[in-house]
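> Need coordinates for the below:
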Amino acid sequence: MTDIFSRIAHSRTADEVVQQIESLVLEGVLRVADRLPAERELARQFDVSRPILREALKTLEARGLIVTRHGGGTYVADVIGQVFTQPMLELIGSHREAGADYLEYRREIEGIAAEYAARRATEDDRALLAQIMARMQAAHERGDFEEEAEIDVEFHHAIGECAHNIILLHTLRSLYRLLSDGVFQNRLLVFSLPGAREELLAQHKAIHAAVVGGRPAVARKAAMDHITYVEHSMAEAERTGDWQRVSRLRLRQRTEDGARRSGQEK
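Okay, here's the model as predicted:
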């Protein structure tokens, strides 16, 4: 991890260290499962004694913001947590209308995020988005569906970060948790539709261009149009999957019937 921690210039107390790490978590700079530097290095970056640092880390762990693994380092805790209980997750995953509601909500939230990002993105934000888009393009050219889908989620994460709104950021992260937890298993089905990968890439490029170009209204529309396309494509992919399933069963039934008739005729 690069030096994201600032030297404590004045009192050099544990409270100062706690406040700085809390801010980095709240602002989304430190993310779930990020590993903190080793104690010696962290004390050096903060310019505090190791006893002061240990006191600060103990306080942060008591507040549930970090976890220490014996012999394995210190990590940012799962501050997003489980958005829904396991029974509710199972209900969401098994009922089609929940998926539609999820995408409807995402369409509005991501439209706002893209609009804010177009207004507020810094040069560093734009550099990060450019890196993500380059990786997305490379995965697309390799035909790596799974990696392209993962970078897709990363791209939307980054747009949320560029919006520079803490509540919006963590709301979006909780939404994407449903994807990373596999609640909507059929999201990869979209990539199997003819022309879908090319269309999705073009849509991400449109969102990216509007954000870096500082066009809030265009960015919002591009983000919302993207989710609408995903919604329609998922429905089409599900229908196509159902058709294929039925066709496969029909073929199997006809083949078995033909074999039985052939045996009876003999």
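
> hey, let's count contacts and neighbours off CA atoms from now on
Will do.

> which helices and strands does the one helix or strand residue 157 maps to pack with?
Using DSSP states H and E, residue 157 sits within helix 145-162. With contacts defined as 3 or more C-alpha pairs under 8 Å, 6 or more residues apart in numbering; DSSP states H and E, helix 145-162 has these neighbours: helix 96-120, helix 123-142, helix 166-180.

> Next, count neighbours for residue 118.
Around residue 118 there are 28 other residues, counting by other C-alpha atoms under 10 Å.

> re the thing from before, tell me the buried residues in the helix holding residue 157?
Neighbour-count burial for helix 145-162, counted by 16 or more other C-alpha atoms under 10 Å, picks out 145, 148-149, 151-152, 154-162.

> out of those residues, who's nearest residue 138?
The closest of the buried residues of helix 145-162 to residue 138 turns out to be residue 148 (C-alpha to C-alpha; 8.7 Å).

> From the buried residues of helix 145-162, pick the one nearest residue 96.
Closest approach to residue 96 among the buried residues of helix 145-162 (C-alpha to C-alpha): residue 149, at 20.8 Å.

> Let's compare: structure for the following, please.
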Amino acid sequence: MSTPTPTDPIPRRKLSDEVFDRLHTMIVEGAVAPGDPMPSERALMDRFGVGRPVVREALQTLNTMGLITVSHGERSRVNAITPQSALAQLDGMAQTLLSVAPENLGHLKDARRMFELGLVRVAALQRSSEDLTALHHLIAMQAAARDQPDDFVAADIAFHARIIAIAGNPVITALADAMLKWIFHNHGALLHWSGHEDTTLSEHRQIVAAIDAQDAQAAVAHMATHLDRSAGLKQRD
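I've put the predicted structure just below:
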């Protein structure tokens, strides 16, 4: 791609792009806070001297980015911007990527493995009694859902997400949660657990026992065994 020179003509921008920039600045600088309504379409038309289609296009771009929520018949409202909400904007693209280039699923599973092995070590060193209680509760929920595949998988995801959350780093938590969602939620073929429920539960109990003992090395070893075993099963199903 060539670099523009001082003599290159300056491309004309769409009016909606200019309106978007100003609204984006309002949100970033806190002129409108999360939960606040955006100015009405009429107010924005008067403020910027543009027509309704221009305002609506700018608002729709903000909505697509997850910065606001557009509701029919109501004023748009500003969304809270968090690591989770930022990464949620990638859900559709991630699903498309894994559909058109399935080989990336293996790369994603490798990334998940690296994340979780590091995070289970942190969990073993930082866990609280509340964390242990939550993990035991999730295992009990999963055991009660042996004959309910959807609930069993949901409890499985929640178990891994709870371990990840112990690190207390919202960015890492959001990244790891997103990977779990992309792997499990977007690929129904990977959700086949029939016949392996007891093995999964046993491995989860071993992981929690190591976390409880604050044995980071054992926690990593058990998690590696669990992820490698379950990945192998899913690949064969």
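
> What span of the second structure is the helix holding residue 157 of the first structure aligned with?
Using TM-score structural alignment, helix 145-162 of the first structure corresponds to residues 149-166 of the second structure.

> Please list all residues in contact with the residue nearest the centre of the second structure.
With distances taken as C-alpha atoms, centre = their mean, residue 178 lies nearest the centre of the second structure, 3.0 Å away. For residue 178 of the second structure, the contact set (C-alpha atoms under 8 Å, 6 or more residues apart in numbering) comprises 84, 87-88, 91.

> will you turn those into a markdown table that also has neighbour count, distance to residue 205 of the second structure and secondary structure?
Listed next are the contacts of residue 178 of the second structure as a markdown table, based on neighbours: other C-alpha atoms under 10 Å; distance: C-alpha to C-alpha, whole Å; DSSP: H, G, I helix; E, B strand; the rest coil:
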| residue | neighbour count | distance to residue 205 of the second structure | secondary structure |
| --- | --- | --- | --- |
| 84 | 16 | 28 | helix |
| 87 | 16 | 30 | helix |
| 88 | 18 | 31 | helix |
| 91 | 16 | 31 | helix |
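
> post-alignment, stretch 105-121 of the second structure versus the first structure, mean distance?
Following the fit onto the first structure, the mean deviation recorded for stretch 105-121 of the second structure is 1.1 Å by mean C-alpha distance after the TM-score superposition for the first structure.

> quick check: that stretch aligns to which part of the first structure?
With TM-score structural alignment applied, stretch 105-121 of the second structure matches the range 99-115 in the first structure.

> What are the contacting residues of that stretch?
Contact with stretch 99-115 of the first structure is made by 92-93, 156, 159-160, 162-163, 168, 172, 175, 184, 207, 211, 215-224, 227-228, 231, as judged by C-alpha under 8 Å, 6+ apart.

> Any buried residues in that stretch, and which?
Across stretch 99-115 of the first structure, burial judged by 16+ other C-alpha under 10 Å covers 99, 103, 106-107, 109-115.

> ok, how many other residues are close to residue 172 of the second structure?
Using other C-alpha under 10 Å, residue 172 of the second structure has 17 neighbouring residues.

> if we can go back for a sec, relative to helix 166-180, how tilted is the helix holding residue 157 of the first structure?
Orientation of helix 145-162 of the first structure against helix 166-180 (axes from the mean of the first three to the mean of the last three C-alpha atoms, to 10 degrees) gives an angle of 170 degrees.

> so how far is stretch 112-122 of the first structure from its chain's centroid?
Taking the mean of its C-alpha atoms, stretch 112-122 of the first structure sits 17 Å from the chain's own mean (C-alpha atoms, centre = their mean, to the nearest Å).

> whoops, stretch 42-62 of the first structure was the one
In this view, stretch 42-62 of the first structure has its centroid 30 Å away from the chain centroid, taken as C-alpha atoms, centre = their mean.

> for stretch 20-40 of the second structure, same thing?
A distance of 24 Å separates the centroid of the chain from that of stretch 20-40 of the second structure, by C-alpha atoms, centre = their mean.

> Thank you kindly, that will do.
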